[in-house]
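Colleague: Sequence and computational prediction follow.
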Amino acid sequence: MNPSTFTVMEGEDNERIDQRLARDMDVSRTAIQQWITSGDVQVNGKEIKSNYKCRTGDIIEVVPPPEASPLTAQPEAIPLDIRYEDDDVLVVNKERGMVVHPAAGHASGTLVNALLHHTDALSDVNGALRPGIVHRLDKDTSGLIVVAKTNDAHEHLAKQLQTRSLTRLYIALVHGNVSHDEGTIEAPIGRDQQQRQKMAVTNVNAKEAVTHFSVLERFSEHTLVRCRLETGRTHQIRVHMTYIGHSLVADPKYGRSRSSPLAGQALHAETLAFIHPRQQEKRTLTASLPADMQALLDNLRSG
């Protein structure tokens, strides 16, 4: 499918972009939503979300991927490590290597596939490919992720993300000696202009990004840190720690090229705290480090 450009004319505004493109290009909304998620759709040179409302004068550019075909999410009997569940939300301890939702190259075996097999109750706010998904973790980042089972719960949790009241703490092992015991990285993140599959600290089409860190333990050539996300940009901790000269151990995209016993970056979503959408009480959950990351730390401690 060839690249396409559309201009929103007067009287054509206030329509969701995924609905408009699905109609104009004769492609399913599921496919359009996937293109938007992958950054293949831009409005006025910037990436947007599926629920973006078109405005008069908008220039919509679409560059469909070569394999541009609709994806669907099917239930799959995949084991889940569920740490909390009720009628409104559930919290899963995601294992390293699991993709959160179907996307190009990962049509099955995702967290969403497992969730669809586990329950019929998932919010549909983010479309058919991301039912229940309020926030994401990278494929090779392990740890806690909250899932909404109703639309009301989804909107409540999304508002907490927006107002930065939903707490996410991560444990990361990085290269080098982080000299400060704690600090804050405030540096905007956007798509890398040379390598479109990567993110970077940049001022071009970037969004505010804030990461707080504190040192937990130092080794001869590595540092163990805890990071708290104030914002939630794609690859934020990986990009920010690389930006200050301390890339994550075993990070295949931003790290140093050297062997590691880990099959992916040494990053774990350790703690998740949120206000329960219905009960209005704070819920705090923690998950211990995965076995491979714990073994790596034990080896470093033993010299």
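Modeller: That came in fine, so what should we check first? Numbers count the residues shown, from 1 in each chain.
Colleague: rest of the way, CA atoms for contacts and neighbours
Modeller: Will do.
Colleague: Let me see the contact set for the spatially closest residue to Lys139 that is not a sequence neighbour.
Modeller: With sequence-adjacent residues excluded and distances taken as Cα to Cα, 6 or more residues apart in numbering, Lys139 is closest to Val99, at 4.5 Å. With Cα atoms under 8 Å, 6 or more residues apart in numbering as the criterion, the residues that contact Val99 are His106, Gly109, Thr110, Leu111, Asp138, Lys139, Asp140.
Colleague: Please list only the buried members of those residues.
Modeller: With neighbours counted using 16 or more other Cα atoms under 10 Å, the contacts of Val99 contain these buried positions: Gly109, Thr110, Leu111, Asp138, Lys139, Asp140.
Colleague: Please flag which of those sit within helices.
Modeller: Leu111 (DSSP state H).
Colleague: pretty sure Gly143 contacts Leu285?
Modeller: No - here Gly143 lies out of contact with Leu285, judged by Cα atoms under 8 Å, at a distance of 10.5 Å.
Colleague: In addition, the following structure is provided for comparison:
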Amino acid sequence: MEQVHIKVTEDNKRERVDKIISTEHEDTSRSQVQQWIKENRVKVNGESVKANYKCQDGDEIVIDIPEPVELEVVPEEMPLDIVYEDEDLLVVNKPRGMVVHPAPGHLTGTLVNGLMAHCKDLSGINGVLRPGIVHRIDKDTSGLLVVAKNDSAHKHLGAQMKAKTTTRKYETIVHGVIPHNKGTIDAPIGRDKHDRQKMTVTDTNSKDAVTHFNVLERFSRYTFVECILETGRTHQIRVHMNYIDFPVAGDPKYGPKKTLPIDGQALHAKTLGFVHPRTEENMEFTSELPDDMQKLLDELRRN
């Protein structure tokens, strides 16, 4: 059993205890926290409380998190766009709309389900729900990601991600006309304390996040941009572009609801580069924009 300690600060005093826990422990839903409270797994200053308890500055919250229940992930035959494959890894071009790995309540139709049917040898470092997954891209983002077939490859590739030596370039269409040709957004990202389904630029419980961008083409009300990730935070490009007031088109979570006609955000992981974990060869892969995003660009050019 894992035990988590949270110290209430001036920033989050007078907030409900269930909200503070779900914000701080970002992988846990508020309904799950409320269930833990009912099971007396949550104590504030050593005492059981109700979910609506308003915390005070200096309160000590302790959560006894139960061991996760292992869920069976079933292999599913599905078409996969595999760009490269060898005994250690494979590179997949994920379509927009596909979830990368299963989660409770969403155990089928994911990339992992398809990978398990395609090959039996995936690394086990990330556990039963995320075998082989070294890094993720959002459900409604298309493009390249690398999958490890064994633990050695997984550790090697993960170390490269941590050391920021991999190449990850995205192409996106954003609202507004960016006046300068290139720039760098260096702004820490953490969970939005008002909406735990969103990330935001914040100094509270955040991690460093750096995105470099180059303008590829300008239109009357939109800009076609290349974004280069130096770090890989959740929703990083979407949050950073919104932070500088040029939100990604097709992304109502971080931008305007009235947007370009595309199913999901106009964001594509176009280029992926890394050192092969066995041969130490520098490898780089690129993928073409999906058809709907390319059609949007063509239409913007005509107009």
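Modeller: Here it is on my side, so go on. Note that the structure is predicted; figures quoted are calculated from it, not measured.
Colleague: closest to Tyr243 of the first structure among the buried ones among the contacts of Val99 of the first structure?
Modeller: If you rank those by distance to Tyr243 of the first structure using Cα to Cα, Asp138 comes first, at 18.4 Å.
Colleague: residues in contact with that closest one?
Modeller: Val99, Val100, His235.
Colleague: now swap in Gly183 of the first structure and tell me
Modeller: His212, Phe213, Ser214.
Colleague: Buried ones from those, can you make that a PyMOL selection?
Modeller: Buried residues among these (16+ other Cα under 10 Å), as a PyMOL selection:
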select buried, resi 212+213+214
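Colleague: So among the contacts of Gly183 of the first structure, which aligned pairs are also touching in the second structure?
Modeller: Retained in the second structure: His212, Phe213, Ser214, out of the contacts of Gly183 of the first structure (criterion both residues aligned by TM-score structural alignment, their matches' Cα atoms under 8 Å).
Colleague: Identify the residues contacting the second one.
Modeller: With contacts defined as Cα under 8 Å, 6+ apart, Phe213 of the first structure is in contact with Glu182, Gly183, Thr184, Val225, Arg226, Cys227, Arg228.
Colleague: And the first one, by the same measure?
Modeller: With contacts taken as Cα under 8 Å, 6+ apart, His212 of the first structure has the following neighbours: Glu182, Gly183, Thr184, Ile185, Cys227, Arg228, Leu229, Glu230.
Colleague: Which of these fall in strands?
Modeller: Glu182, Gly183, Thr184, Ile185, Cys227, Arg228, Leu229 (DSSP state E).
Colleague: of the residues you listed, closest to Gly132 of the first structure?
Modeller: Leu229 (21.0 Å).
Colleague: Which stretches in the stretch 51-200 of the first structure count as strands?
Modeller: Taking DSSP state E, counting those that start in this stretch as the criterion, the stretch 51-200 of the first structure contains strands spanning 59-62, 82-85, 89-94, 142-148, 167-175, 182-186, 189-191, 199-201.
Colleague: who wins for neighbours among the contacts of Phe213 of the first structure?
Modeller: Within these, most neighbours by other Cα atoms under 10 Å means Cys227, with 25 neighbours.
Colleague: Contact partners for it?
Modeller: When contacts are counted by Cα under 8 Å, 6+ apart, Cys227 of the first structure touches Leu169, Tyr170, Ile171, Ala172, Thr211, His212, Phe213, Ser214, Ile237.
Colleague: do Ala266 of the first structure as well
Modeller: Per Cα under 8 Å, 6+ apart, neighbours of Ala266 of the first structure: Thr141, Ala172, Leu173, Val174, Leu248, Val249, Ala250, Asp251, Met293.
Colleague: Of all pairs in those residues, which one is the farthest apart?
Modeller: Most distant of those, by Cα to Cα, are Thr141 and Val174, 13.9 Å apart.
Colleague: higher neighbour count, these two?
Modeller: Shown here are Thr141 of the first structure and Val174; by other Cα under 10 Å, Val174 has more neighbours (27 against 24).
Colleague: Double-check that one against His246; I have them as touching.
Modeller: Yes - between Val174 of the first structure and His246 there is a contact under Cα under 8 Å: 5.5 Å.
Colleague: and which of the contacts of Val99 of the first structure is nearest to Thr271 of the first structure?
Modeller: Nearest member of those to Thr271 of the first structure, counting by Cα to Cα, is Asp138, at 15.9 Å.
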